[in-house]
Each structure stands twice: as C-alpha cells, then as structure tokens.
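sequence and predicted model, in that order:
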Amino acid sequence: MGNYRTKLSRAGIKDVAVNAGKRSSSNPEGAASRANIKRPRRGEVNFLPNYPRGENKDTLETQRLQMVEEFKKTLADRDMMLVHQHMQRTFALRREEIVNLAPPIAELQDRWPALFSEAQLYGEFHRITNQNLPFSFFAALDRNAPQLLKLYKQRKTGAFGEKMADLLMAYEEQDKNDINAARTAALAGLPLYLKEDSSEIFKSCKEEEFHAFQEGPVALVAVVDEEDVATGIPFQPLHVSVILEDQVVMSHRSWTDALVFLFGLIYALHLSYPEKLSGFFEFIQVVLLNLDDGRKQLKPKLQALRNELE
C-alpha cells in the first residue's frame, strides 16, 4: 500500500500528495511524517479533489473573481445560475486553499462570499459528503425527538438535571403543534444529557447587548426579547447569528436552522468541533446524519444514547 500511495502521490492525486514530501534523507528540514496529517475525519467523500479536466489554477481563479463581482451586485441583479456553476467548478481550488492554508474567516468571506449564502453552503456540504444537509438533518431529528424528550424527563438530578427541568418546563409552555418547538427542545437538551457545558457556544441576549456577545471563535447568538432563556437556547428568538472568529457570518430567524448553518460551515471551512461540545456535534454527525468517520465505536456516552434511540 505504501508503494501504491507513492505512485498516486507522484501522479498528482491530491488526497495522497497533501501528506507526501515529509522529512526524508533528501528533505531533512521537512515536517515529521506524522505531523499535521491532513485526511478525511468526518465522513467526507470529497476531501481534497483534483482540478476538473481542462482547468488549472489560473482559469479557476478567473471564475472565482467573476463570482466576487456578482456578489457586489444587489441580490435581484445577481446571476445565481452563473454563481452555482462556478462554485461547482472551483470546488477543488477552494478545498485546496481551505485545507492547506486555513485562512482566517474574514479572508474567506472576501474571497468566497457565495460560500456564506444558504443555497451554496448546502451545495458545498453536498459536494463534500454527498448528503442533503437540511433534509437529512431534520428528517433524523424529527424521527428521534420524541424519544430524546422522554429520555430528558428521566434526567432531573444534579446541576445538569436542574437545567434540564427548566428546559422541559419552558417546552411545556410552547404550542405542541409547532414542530420547531420539539426540535429546539431536543437539541437544547442534548448537551445537558451528555453533561457538556454549552454556555460559551449557545448564547442569548437582548438586541442592545448583541455587540458585546459578538465575540469568540464559534458561537450561536440568539437575540431575544425575554428576560431569562433556559440553556441559552430560545424557542422564539428574534434572530440567531452564527459567529466565527468574532465575525457574524450568517443569520436566521430559527435557532435550529442557524445550528444547521453552523454544522455546514464546520465542514465547508474544515473547522474542528468546539471542544466543550464535541459530543453534541459528533451525535449530529454519526447518529443523525450517519456520517461515520471510520472509528470502531463512539464514545461510551454517545454509544449508550445511540442504543437508547434504536
């Protein structure tokens, strides 16, 4: 296999070549062979593809610049068909830049503005994983929400249990015909059930306080008009913003839709899961979306929850 990978690398297959050229007798100053290895970790089907046939870096850069010009126009005047075609063609260039260089979010917003629009973000997720993100996510969430809520009602002891009780009390006050209420409750209770602290990631504030909350590497900040919000996740926010590296990158009226944006951006921008909510995001990845990363088994608490849902 080592010889086969060497041949693939010399042939220019980027998935392999990205980890080639490490320290050797001919390259003594190179990085150690196992340092910063870049590989699919979360069920990515297209991790680092080659350029399309007939394209090179210069032709793809021309298409990128055309998309930037389109996004300088008003929404009504943009040629979204052209943007979609160019996003498809420039996928390999974009992944090469994101995976190899890991540029700041502000720079990516300038270079790839289409990536932070809803339709193109979902398109990018499909290109990476071959999955329709919103359809798969909400179908699995709706299927598992009733059982999750039953499990939450059994978890009422300790510090996390008190917060769970507050969440369930807030849920009982919602319209039971509103599917979004059950979705929000199922997701809001998940970190509590897994005993993870979501306070630094999931936040809520008043409109006049929003600027002060617009900080941190990763956050979902919900603007509300109520005084107290259980677990920082409101059932009826005014709007919810996705924060990455102190930048507001996307927004939505629904908290659950904003979370889907955040999950899609983690894949599209090759970001790590927030450490304090790693179990929460791994549950979405492996249990809800069935994006297996090749590990033999989940963490014990996630495997136990998965067994309860089967």
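Noted; the coordinates are in hand.

every contact and neighbour count from this point should use C-alpha atoms.
OK.

buried ones in the lengthiest helix in the chain, by neighbour count?
Counting residues, the longest helix found in the chain (DSSP state H) is helix 133-152. The neighbour-count check on helix 133-152 (16 or more other C-alpha atoms under 10 Å) flags 133, 137, 138, 140, 141, 144, 145, 148, 149, 151, 152 as buried.

let's bring in a second model and compare:
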Amino acid sequence: MLERGGHSSPGEPANKNIKKAKKRLNFLPNFPDGFDQTGLEDACKILVDEMQKRTPNGQLVKEKMDLTFALRRREVAETKPAICQMVERWPALFTEDQVFLEFNRIVGKNLKQEFYESIDQHSRHLIEIFRSKRGNVGQLLTQLLQQTKTQEPTDIRSTVLRGLPIVLGDKPTDFFKPCFVNSADDHVFQDLDLGILLVEHEGAVSPSSLHLNPASFKTVIEGEVVMESVKDLPKAMCLLFGLTYALHLSYPKPMKNTFKFIQQIFPSTEISVLIWDKKSTFG
C-alpha cells in the first residue's frame, strides 16, 4: 500500500521522517468558508485546551475536529510531522471516537462497523482454512484454535486476526509485543514503527504465554504509545488501521500482508471465492 523507511540506528527512537502515503495525498479539502489559517489555528488551540480537562466536552471536541479537518490534512500530507508532535498538537485524534470519525471524514465509511461485520461474515471460512493447514503453520494455528475458549464475537475475531498473519507469512512476533502493566522498560516498543503492546498484570502469567490473553492493549506508532487501555485485540487492530489512514502511515512491515488483506479483501463480497481460489496466497 505505502512506501515507508525502516528503523533508525540502534539506540535511536523509531524513524520520525518516514515516507507517507502518496496515493492519499490528493485529498486536501479546502478550508471551511469564512475561515483562514489564523482562524483554524485558534480552533486548534481551543481543542488542545479542552483535551487537557479531566472530562472534555465531547460535542465541542467533535465540532472543532470537524472544523479543523482541512488544516490537519494539510499538515499530515505536506509537513509530515513526527507522531510525538501530532499527539501534542492534535490529542483528540488519538481517542477512540475521533479515530473512527477521522476515517469517516477521509473515506466516507464507518470503519468500526465494516471492520467487524467483515470479520464476522467471513470468520467461518477463515477458521476452516486454519484447520486445514499442516506442518509448522498448522501446528501454530492448532495451538491458536485450542486457545479460543468461547464462540463470543470478540474471541472469534481475535482468533481470525491472530491467525491471518500466520497464514499469510507475516511475522506477528515483530508486531505484537508483550509487556507488563508496571514495566518501565521502553525497549519493548521504542523501535516499533507500528505495533500493538499486549499488556498483562505483573506476575499474572509467565512471559512465554503473555501474548495469549492479555489484560489490555496499547497501540504504538514511531516508538510512541498513542492509545492505552484498549480492551480487546479486534478494537486495537481496528484503531491502528484507522490511524494509518489518518496519519498517512505505511502498513507495518512485519504485518504488511495482513493489513493489505484487511484493506483489500475484507470489504469484498467475494472473499470466500478469493480465499478458496488463490492457492498461491495461502499455500
């Protein structure tokens, strides 16, 4: 999908000057009628001040985020700010509601609804593929399926999203990083361009099984934790997918095939045909 550089030198933070998407740069909306750069900067300051409150006014935040959309898009596309700068300047963008709203502003679609509905619609076919695999891949998928204790939607979605990178030949261990709630070690994620931290309470499980059933999730972009206390894997993946659009980010190299699959295949009504016919893709 996108072209992006690799990590910085060892010991340095994740690359802060990575190439952004070219195919989405065409969408640069005009400033709202009656507003110039100065007026939108004033609205941006109001947003920052509001987000510093213990309980921000959700309606005010939405109104100002809608108003400043064109300014934000130009900054992302033209100046390519580091993520740490975006978090400071646009803190509302890194909230669950605004990730989904920003995706809708850009693409005109309900990301959360389409993401979940697509997984739910095709999960049975994907799990059948998981069960049909043999060899090392089959062993990993069998272990994964054995950990799926219920048929609740969240558990099934998690199984699908954890199994896809295995089937597609990605390296999920370079994307999903285990950590403990109170861990002060930032080496776990400081070199991640994009990734998800699987957070467990101290001593709850052994490190080797930490990734199986974490207490919560965090999303990481360019070595920065940008969203915390995400309650489940499907939501964490959905939010990170939305942020790649909002921030013109590359898909993470260790999960490039999985993210492409989510982008190109999940929305398709022909998924079952594509899955069963493309033997070269699934081996």
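That came in fine, so what should we check first? Predicted model only: the values in this text are computed from it and were never measured.

what stretch of the second structure does the longest helix of the first structure fall on?
Alignment of helix 133-152 of the first structure against the second structure: residues 111-130, by TM-score structural alignment.

ok, the alignment partner in the first structure of residue 223 of the second structure - contacts?
With TM-score structural alignment as the criterion, residue 223 of the second structure lines up with residue 246 in the first structure. Residue 246 of the first structure makes contact with 214, 215, 216, 217, 218 under the criterion C-alpha atoms under 8 Å, 6 or more residues apart in numbering.

can you select the buried ones from those residues in ChimeraX?
Those of the contacts of residue 246 of the first structure that count as buried under 16+ other C-alpha under 10 Å are selected in ChimeraX with:
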select :214,215,218
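
reformat the contacts of residue 246 of the first structure as CSV; add distance to residue 102 of the first structure and secondary structure.
What follows is the contacts of residue 246 of the first structure, written out as CSV (distance: C-alpha to C-alpha, whole Å; DSSP: H, G, I helix; E, B strand; the rest coil):
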residue, distance to residue 102 of the first structure, secondary structure
214, 22, coil
215, 20, coil
216, 18, coil
217, 14, coil
218, 16, strand
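
what's the end-to-end length of stretch 197-209 of the second structure?
14 Å (C-alpha to C-alpha, to the nearest Å).

in it, what's buried?
197, 198, 199, 200.

which among the residues you listed gets closest to residue 138 of the second structure?
Proximity of these to residue 138 of the second structure (C-alpha to C-alpha) peaks at residue 198, which lies at 23.5 Å.

residue in the first structure matching the closest one?
Checking TM-score structural alignment: residue 198 of the second structure goes with residue 222.

ditto for residue 155 of the second structure
Structural alignment (TM-score structural alignment) places residue 155 of the second structure against residue 181 in the first structure.

pull the number of nearby residues for its match.
20 (other C-alpha atoms under 10 Å).

pull the contacting residues for residue 111 of the first structure.
Counting by C-alpha under 8 Å, 6+ apart, residue 111 of the first structure touches 64, 68.

let me know the helix or strand that the spatially most central residue of the second structure is in.
Nearest to the mean C-alpha position of the second structure, counting by C-alpha atoms, centre = their mean, stands residue 240 at 1.1 Å. Residue 240 of the second structure is part of helix 233-246 when elements are defined by DSSP states H and E.

and that helix, what does it pack against?
With contacts taken as 3 or more C-alpha pairs under 8 Å, 6 or more residues apart in numbering; DSSP states H and E, helix 233-246 of the second structure sits against helix 96-107, helix 111-132, helix 153-167, strand 216-221.

again, only this time at 7 Å
helix 96-107, helix 153-167, strand 216-221 (3 or more C-alpha pairs under 7 Å, 6 or more residues apart in numbering; DSSP states H and E).

was I right to think the match of residue 198 of the second structure contacts residue 243?
No. With contact defined as C-alpha atoms under 7 Å, residue 222 of the first structure and residue 243 do not form a contacting pair (10.7 Å).

what's the local residue count around residue 49 of the first structure?
By other C-alpha under 10 Å, the burial measure for residue 49 of the first structure, its neighbour count, is 17.

do the same with residue 176 of the second structure
Residue 176 of the second structure has 23 neighbouring residues, counting by other C-alpha under 10 Å.

can you find the partner of it in the first structure?
Checking TM-score structural alignment: residue 176 of the second structure goes with residue 202.

just give the nearest non-adjacent residue to its match, would you?
residue 220 (5.1 Å; C-alpha to C-alpha, 6 or more residues apart in numbering).
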